[in-house]
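Engineer: Need coordinates for the following:
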Amino acid sequence: MASFTSDGVRIAYDDLSPPAGTERTIVLIHGFASNRNEGWKRTGWYSAFERRRMRVIALDQRGHGESEKLYDPAAYRREKLAGDVLALMDHLGVPRADVFGYSMGTRTALAVALAAPERVSNLILGGVGGKLLEPSPAVAGEPMADAMLAEDPTTIAEPMLRSFRQFADEQGEDRQALAAVTRVKNLPLDRDALAALAMPVLVVAGQGDTGAGDPQGLACIFPHGHAVTVAGCDHFSAIPHALTKAAVFDFLDGLLDDDFPAFE
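Structural biologist: Below you'll find the predicted structure:
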């Protein structure tokens, strides 16, 4: 396992280059309760990018996978997660790359693009849509943290919360750290700042991803935004799907137009 220290926190990562030579570099940022192996390697993204002769850099976000576990919610502020990504790029001598985030990883990817737009060639936002910019609905208590800490997961009534808890258990994640991640208080994303991002942006989500909303609702904010809806997929099944990969590669190849196509 390769690792480095970012702001005093140990971050695990992979850095894979195809033997035939590298044409471009992509940085992959996984979602909540996932890790680089589950989010990107097992789902076929490593091999798909390597076949395209791309250098693949993927980290375990702090609190996840093999990276250091922290229990203070303030350690997971969005700017700290973005700082880990930029520090990793510095550590590996990568001045500029494509950046691909999924779910929680999209928020980190957006924070990277806002903090250092000159370092992001293309920005890919997966598992999100127009709901990303809507005010968070009022919720009593801390339901996701409670789900992570529940002694008996069968007592979790809400299906989405139960799915994330099951996923965390399957990955052997540190549920105390994940609970801290959910308790962080970030400021809302600045719509005007997002609208000023000049790089090409792809927003892609499954048709059945009710938590994301319509990808077009987010993509239309960006000057060079593109949206793809992957039919027949929900939040989890869209990640490994061949049509999601096709959308990402078409985007990177400059083959998407601004008509916000749906992949079916």
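Engineer: CA only for contacts and neighbour counts going forward, please
Structural biologist: Noted.
Engineer: count of neighbours near the closest residue in space to Gly63 that isn't next to it in sequence?
Structural biologist: Spatial nearest neighbour of Gly63, excluding adjacent residues (CA to CA, 6 or more residues apart in numbering): Lys69 at 4.2 Å. For Lys69, the neighbour count with other CA atoms under 10 Å is 22.
Engineer: what are the ranges of the helices in this structure?
Structural biologist: For the chain, the helices defined by DSSP state H occupy 36, 45-51, 78-91, 104-115, 143-149, 159-171, 175-182, 191-195, 215-219, 242-252.
Engineer: and for comparison, fold this next one:
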Amino acid sequence: MPEETVRSLSVDGLRYSYRVLRRTGPDTGPHTEPVVVLGGALQGMLGWPQMDGRLGPVANVVTADLPGMGSAAPLPPGPSADILCAAVTRIIDDLGVPRVNLFGFSYGAALAFRCAQHNPGRIARLMLGGVPAHITEAQRAHWQCATDRLAAGDREGFATLVTEALMCLDPDRYVARRDLAYRYVRRSMLHAVEHSPHAADSMFRSLGDRPDFSGGLSGVPALVFTGEHDTVTSAERQRAFAATIRGSRFTTIRDADHWVVLEKADEVAELVLRFFTDRPLEPAGYLSAVPHQSHPGVRPRP
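Structural biologist: Down below sits the predicted model:
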């Protein structure tokens, strides 16, 4: 059994914790820097089993309940990006390593990008998925309706509206495992608001905070990926964001939407493994040799 450790930290007086799953491969085998995984607003340290399984042989896998998430202390009112970025930096310091690989998905992509901007020397490689680089006012209105349902005590209605906001339900666009993903996401949202003391606050905060994806980035190898049918932020807009990161690469994954990490879990985990271990992406059909261009296994973008 892999060795698992949970450590407690604090930042600005806020208690939180992170989990390390120790690398299972031999000391003489291939390995890479620890992989720190940052997920969505309601995704905590136990939500990434596919990463544990695929990355475990080559890296320590690090997940966290950051302030305002899971069992951690609630965040104070006001902007939280600096606090969360400091919390991630504390994790890197506590690991005792000079650099980590950083994976950010959805809400976590904004945090990962900000951390890389603030501390590029601490990030060996950066991978961002389902990047919410552009949110429309209509989307914000939908989210507001969902949080209003939650405030009124309608958890079922909240879970339904949030799930609808995060998935492509257009029958003319094929999404693998759509029905299964819908049920899983809705059930997860409902479970979170029923069992996490901070779930409601996290949802209100994710609505109120406007993640900043401006400013660009250089000096950090980066890969941005998305499901081709992502309806939170389109693949085209995510590719435009990727172009602000010098030397980055971009790909879309076929037959998936914003929940690509669930609908195409094996493909995403393999892509993460290859990128973080500097293995070629092109032979596996994951990425074209041309930066910011989709691969076969993925639908080309004009």
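Engineer: Alignment lookup: the residue nearest to Gly63 of structure 1 to structure 2.
Structural biologist: Lys69 of structure 1 maps onto Pro74 in structure 2 when the alignment is built from TM-score structural alignment.
Engineer: now His224 of structure 1
Structural biologist: That one, His224 of structure 1, aligns with Gly247 by TM-score structural alignment.
Engineer: Hmm, that match is touching Leu223, no?
Structural biologist: No. If you go by CA atoms under 8 Å, Gly247 of structure 2 and Leu223 don't touch, sitting 9.2 Å apart.
Engineer: who has more neighbours, the two?
Structural biologist: Shown here are Gly247 of structure 2 and Leu223; by other CA under 10 Å, Leu223 has more neighbours (25 against 16).
Engineer: sorry, back to before: let me see the contact set for the match of His224 of structure 1.
Structural biologist: For Gly247 of structure 2, the contacting residues are 218, 221-222, 291, by CA atoms under 8 Å, 6 or more residues apart in numbering.
Engineer: A PyMOL selection for these, restricted to the buried ones, would help me check which they are.
Structural biologist: Those of those that count as buried under 16 or more other CA atoms under 10 Å are selected in PyMOL with:
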select buried, resi 221+222
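Engineer: what comes up buried for stretch 205-218 of structure 2?
Structural biologist: The neighbour-count check on stretch 205-218 of structure 2 (16+ other CA under 10 Å) flags 205-207, 211, 213, 217 as buried.
Engineer: again, but for stretch 95-110 of structure 2
Structural biologist: The neighbour-count check on stretch 95-110 of structure 2 (16+ other CA under 10 Å) flags 99-110 as buried.
Engineer: Is there a neighbour count for Ala152 of structure 2? I'd like the number.
Structural biologist: Neighbour count for Ala152 of structure 2, taken as other CA under 10 Å: 11.
Engineer: dump the residue contacts of the equivalent of Arg7 of structure 2 over in structure 1.
Structural biologist: With TM-score structural alignment defining the correspondence, Arg7 of structure 2 maps onto Ala2 in structure 1. Contact analysis of Ala2 of structure 1 by CA under 8 Å, 6+ apart lists 12-14.
Engineer: Keep only the residues you listed that stay in contact in structure 2.
Structural biologist: Comparing these with structure 2 on both residues aligned by TM-score structural alignment, their matches' CA atoms under 8 Å, the contacts found in both are 12-14.
Engineer: right, and out of these, which lies closest to Glu151 of structure 1?
Structural biologist: The nearest member of the kept ones among the contacts of Ala2 of structure 1 to Glu151 of structure 1, counting by CA to CA, is Ala12 at 28.7 Å.
Engineer: Quick one: map that closest one onto structure 2.
Structural biologist: Superposed on structure 2 with TM-score structural alignment, Ala12 of structure 1 falls opposite Ser17.
Engineer: My read is that that match contacts Met69, right?
Structural biologist: No. Assessed by CA under 8 Å, Ser17 of structure 2 is found out of contact with Met69, at 10.0 Å.
Engineer: So which of those two has more stuff around it?
Structural biologist: For Ser17 of structure 2 versus Met69, the count of surrounding residues by other CA under 10 Å is larger for Met69: 26 against 22.
Engineer: show me where structure 2 has strands.
Structural biologist: In structure 2, strands defined by DSSP state E lie at 4-11, 14-21, 35-38, 61-65, 100-105, 123-129, 222-227, 249-253, listed in chain order.
Engineer: okay, the fourth one sits on what stretch of structure 1?
Structural biologist: Against structure 1, the aligned range for strand 61-65 of structure 2 is residues 56-60 (TM-score structural alignment).
Engineer: thought Trp259 of structure 2 was touching His229?
Structural biologist: No. At 9.6 Å, Trp259 of structure 2 does not count as touching His229 under the criterion of CA under 8 Å.
Engineer: re earlier: looking at the buried residues of stretch 205-218 of structure 2, which is nearest Ala181 of structure 2?
Structural biologist: For those, the nearest to Ala181 of structure 2 is Ser206 (21.5 Å; CA to CA).
Engineer: Tell me how far that closest one lies from Thr32 of structure 2.
Structural biologist: Distance of Ser206 of structure 2 to Thr32 of structure 2, given as CA to CA, to the nearest Å: 32 Å.
Engineer: Val272 of structure 2 too?
Structural biologist: Where Thr32 of structure 2 is concerned, Val272 of structure 2 sits at a distance of 12 Å (CA to CA).
Engineer: which one of those two has more residues nearby?
Structural biologist: Ranked by neighbour count (other CA under 10 Å), Val272 of structure 2 and Thr32 place Val272 first, with 23 against 18.
Engineer: In structure 1, what residue corresponds to the more buried one?
Structural biologist: Under the alignment (TM-score structural alignment), Val272 of structure 2 pairs with Val248 of structure 1.
Engineer: list the contacts for that match?
Structural biologist: Residues near Val248 of structure 1 by CA under 8 Å, 6+ apart: 124, 202.
Engineer: and if we set it to 10 Å?
Structural biologist: 100, 124-126, 202-204, 228, 242, 254-256 (CA atoms under 10 Å, 6 or more residues apart in numbering).
Engineer: Counting neighbours, which of these comes out on top?
Structural biologist: The residue in these with the most neighbours, by other CA under 10 Å, is Val204 (32 neighbours).
Engineer: could you list every residue that touches the aligned partner of that one in structure 2?
Structural biologist: By TM-score structural alignment, Val204 of structure 1 lines up with Phe225 in structure 2. Counting by CA under 10 Å, 6+ apart, Phe225 of structure 2 makes contact with 105, 127-131, 235, 238-239, 242, 249-253, 260, 268, 271, 287, 292, 294.
Engineer: Any buried residues in stretch 21-40 of structure 1, and which?
Structural biologist: Neighbour-count burial for stretch 21-40 of structure 1 flags 24-37, 39-40 (criterion: 16+ other CA under 10 Å).
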